[in-house]
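Enquirer: here is the input, now give the coordinates:
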Amino acid sequence: MIDVSSAVRDATVDRLRRAGCVWAEDEARLLLEAADSRQNLAALVDRRVAGEPLEYLLGWAEFCGERIVVVPGVFVPRARTALLVSAAVAVTGPGARVVELCCGSGALTRALARRLRAPRLLAAADVDPAAVACARRNLAELAVPVRTGDLFEALPGAWRGSLDLVVANAPYVPSAALDLLPAESRRYEAPVALDGGPDGLAVLRRLAEDAACWLAPGGNLVVEVGESQVDPLAAVLRAAGLIPTTVRNESLGATAMTARRLADMAGSGLEN
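Expert: Reported below is the predicted structural model:
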């Protein structure tokens, strides 16, 4: 953190406030801590005023008490996604075999590592190579391999039918609604992390349809979803032989769904 006068601090807060930063005082403090010179501070403030996400400027985001490395273009973990963590913990027992798909920065795996009892963190995966590289940095100390690939295609076939928990913060914004996202998201984050197709369920539908083949009996898929998407996704999950449950948190403005594979899928028409 550089040593600056109160006048410089006040001027920084004022610039951020006038640019529309709601938490201008907090952002100014964080930028001051991140800067190694006055020139660097000025450059960081200029980039923030131009709309670049604060997390990219700092190089990290706070999520569930963890400091998660984020780099430009990689999806920034949101506070509301903490609901996915609590929902996953609620349905997962000790020693669970865990995989995170659509992992982005790997934030969910980092958070679950501290909250699940003796988890077996098998892998994280993402289709975006930039996200994979970022997740590898965040998960290196946990020795969790991060694979590049599209959903379950990234996993070894030998894992089919053996996973206790698959958690994914998959993209679920309808394509037509992308322009309604905050400028920070639509201008700086990778579209592949946001765009859920025409109804927002393109990726979640594929996850749901394939999950039963990869989950162990009694295992769970846990995903984030939009409030209006609960009923259509629940129908897809039921058709796949999974039992869906909706979890909501009004204070976070978040909705998650858990979907358990039946212990005995005989007669479901699904192959294991």
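Enquirer: make it CA atoms for all contacts and neighbour counts henceforth
Expert: Noted.
Enquirer: which of the residues in stretch 150-161 are buried?
Expert: Residues of stretch 150-161 classed as buried: 151-152, 154-155, 160-161 (neighbour count, 16 or more other C-alpha atoms under 10 Å).
Enquirer: same deal with stretch 26-34?
Expert: In stretch 26-34, counting by 16+ other C-alpha under 10 Å, buried: 27-28, 30-32, 34.
Enquirer: just checking, Pro129 touches Thr148?
Expert: Yes: counting by C-alpha atoms under 8 Å, Thr148 is a contact partner of Pro129 at 6.5 Å.
Enquirer: show me which of these two is the more surrounded one.
Expert: More crowded of Pro129 and Thr148, by other C-alpha atoms under 10 Å: Thr148, with 19 against 15.
Enquirer: what helix or strand does Ala124 sit in?
Expert: strand 120-126 (DSSP states H and E).
Enquirer: could you also give me the structure for this second sequence? I'd like to compare it with the first:
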Amino acid sequence: MPVQSTLSRSTVISRLRAAGCVFAEDEADLLLSAGLAPNELLNAVQRRVDGFPLEHILGWAEFCGLRIKVEAGVFVPRRRTELLVREAAALVGAASAEPLSSTPPVVVDLCCGSGAVGTALAALMPGIEVHASDVDPAAVRCARLNVVPVGGVVHEGDLYSALPARLRGNVEILAVNAPYVPTASISSMPHEARVHEPRVSLDGGPDGLDIQRRVIAEAAAWLRPGGHLLIETSRLQAPVTAAAMVIGRLSPRIATSAELDATAVIGKLL
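Expert: A predicted model of the protein is given here:
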């Protein structure tokens, strides 16, 4: 049985609200239900007041109805990235209906962070072959906690160099949440992101699209004919991302979700 906390719900809410937490009530309920001893709860509330991401304090983030393990120093999956999962799942379902191959569709979660996208797709689409990769060793360690239990594999390395050579030309879905914040905009991000999440997971270069361009340039070599590259981006950046896909021999379309406040560019290899 968890030790009963000496902090009341109203006290926790007041402290969080005073610190500027917009969803103080919801955050208080999550902290109070975490089964923390009184001293642990006091420490957790103080860390949140000090600007630590709630997900790092709890050790998980909700994503596509799942609890994704998130360790300190690892990028926290955002709800808007669920658009990538929705679009990818629809494309995998359509591809699976085609009587072209008896092998499972190969899905790659590139720049995977915690592996949230690959984990969610594996949960939604049993039987797919899931690979995830990231250049950050901390992210790779965290992703393995999420991806391996659902049958996937996690690789460490820079973009495609991390992937097994046998995947080249055989990938059905490349789902990518590469960093896309312009370098000059990092300083204006919320404290919890710019201080507690790795810069490598945020900084996309001068216009935010450096990593996206690298991903797009090699995508055609890794996708199977008819395969898709899906990249999360911003509404303003989407036309530039789409133009880069045309140069990369992909036919792009832009997907948006007002509900998730999300934008993704989806390119099909013809």
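Enquirer: one step back: and which of the buried residues of stretch 26-34 of the first structure is nearest Leu54 of the first structure?
Expert: Closest to Leu54 of the first structure out of those is Glu27 (7.6 Å), distances taken as C-alpha to C-alpha.
Enquirer: C-terminal to the helix or strand the closest one falls within, what's the next element?
Expert: In the assignment (DSSP H and E), Glu27 of the first structure maps to helix 24-34. The helix or strand immediately downstream of helix 24-34 of the first structure is helix 38-49, counting by DSSP H and E.
Enquirer: so after that next one, what's the next helix or strand?
Expert: In N-to-C order, the element after helix 38-49 of the first structure by DSSP H and E is helix 54-58.
Enquirer: ok, residues contacting that next one?
Expert: The contact list for helix 54-58 of the first structure (C-alpha atoms under 8 Å, 6 or more residues apart in numbering) reads 27, 30-31, 34, 44, 47-48, 61, 70-72, 76.
Enquirer: ok, average deviation of that helix from the second structure?
Expert: Helix 54-58 of the first structure, aligned to the second structure and superposed, deviates on average by 0.4 Å (mean C-alpha distance after the TM-score superposition for the first structure).
Enquirer: I figured Asp179 of the first structure hits Arg187, correct?
Expert: No: between Asp179 of the first structure and Arg187 there is no contact under C-alpha under 8 Å: 9.7 Å.
Enquirer: hang on, the earlier thing: just put the buried residues of stretch 26-34 of the first structure in JSON lines and tack on distance to Tyr172 of the first structure.
Expert: Formatted as JSON lines, the buried residues of stretch 26-34 of the first structure follow (distance: C-alpha to C-alpha, whole Å):
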{"residue": "Glu27", "distance to Tyr172 of the first structure": "29"}
{"residue": "Ala28", "distance to Tyr172 of the first structure": "32"}
{"residue": "Leu30", "distance to Tyr172 of the first structure": "31"}
{"residue": "Leu31", "distance to Tyr172 of the first structure": "31"}
{"residue": "Leu32", "distance to Tyr172 of the first structure": "35"}
{"residue": "Ala34", "distance to Tyr172 of the first structure": "33"}
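Enquirer: which one of the residues you listed is nearest to Glu227 of the first structure?
Expert: Glu27 (30.4 Å).
Enquirer: what's the spacing between the closest one and Ile2 of the first structure?
Expert: 15 Å (C-alpha to C-alpha, to the nearest Å).
Enquirer: returning to what we had before: got the buried residues for the strand holding Ala124 of the first structure?
Expert: Buried residues in strand 120-126 of the first structure (16+ other C-alpha under 10 Å): 120-126.
Enquirer: so which residues of the stretch 51-200 of the first structure form helices?
Expert: Under the criterion DSSP state H, counting those that start in this stretch, the stretch 51-200 of the first structure carries helices at the ranges 54-58, 82-91, 107-115, 129-139, 183-188.
Enquirer: which one of those helices lies closest to Pro232 of the first structure?
Expert: Among these, helix 82-91 sits nearest to Pro232 of the first structure (C-alpha to C-alpha), with 19.2 Å.
Enquirer: tell me where the second structure has strands.
Expert: Ranges of strands within the second structure are 60-63, 66-69, 106-110, 129-134, 153-156, 171-176, 223-233, 250-257, 262-269, based on DSSP state E.
Enquirer: residue contacts, the residue at minimal distance from the centre of the first structure?
Expert: With distances taken as C-alpha atoms, centre = their mean, the residue of the first structure nearest its centroid is Asn169 (4.6 Å). The contact partners of Asn169 of the first structure, taken as C-alpha under 8 Å, 6+ apart, are 81, 84, 101-103, 223-224.
Enquirer: need the max-distance pair from those.
Expert: Distance extremes for the contacts of Asn169 of the first structure: the farthest pair is Thr81 and Leu101 at 14.2 Å, using C-alpha to C-alpha.
Enquirer: between the two, which has more neighbouring residues?
Expert: With neighbours defined as other C-alpha under 10 Å, Thr81 of the first structure and Leu101 compare such that Leu101 has more, 28 against 21.
Enquirer: and the alignment partner in the second structure of that one, how far from Asn39 of the second structure?
Expert: Alignment note (TM-score structural alignment): Leu101 of the first structure maps to Leu110 of the second structure. Here Leu110 of the second structure is placed at a distance of 39 Å from Asn39 of the second structure (C-alpha to C-alpha).
Enquirer: try Pro126 of the second structure
Expert: Applying C-alpha to C-alpha to Pro126 of the second structure and Asn39 of the second structure gives a distance of 42 Å.
Enquirer: again with Cys21 of the second structure
Expert: 21 Å.
Enquirer: neighbour count winner among these two?
Expert: Higher neighbour count among Cys21 of the second structure and Asn39: Cys21, with 17 against 12, using other C-alpha under 10 Å.
Enquirer: tell me how far that one lies from Pro198 of the second structure.
Expert: Taking C-alpha to C-alpha, one finds Cys21 of the second structure at 22 Å from Pro198 of the second structure.
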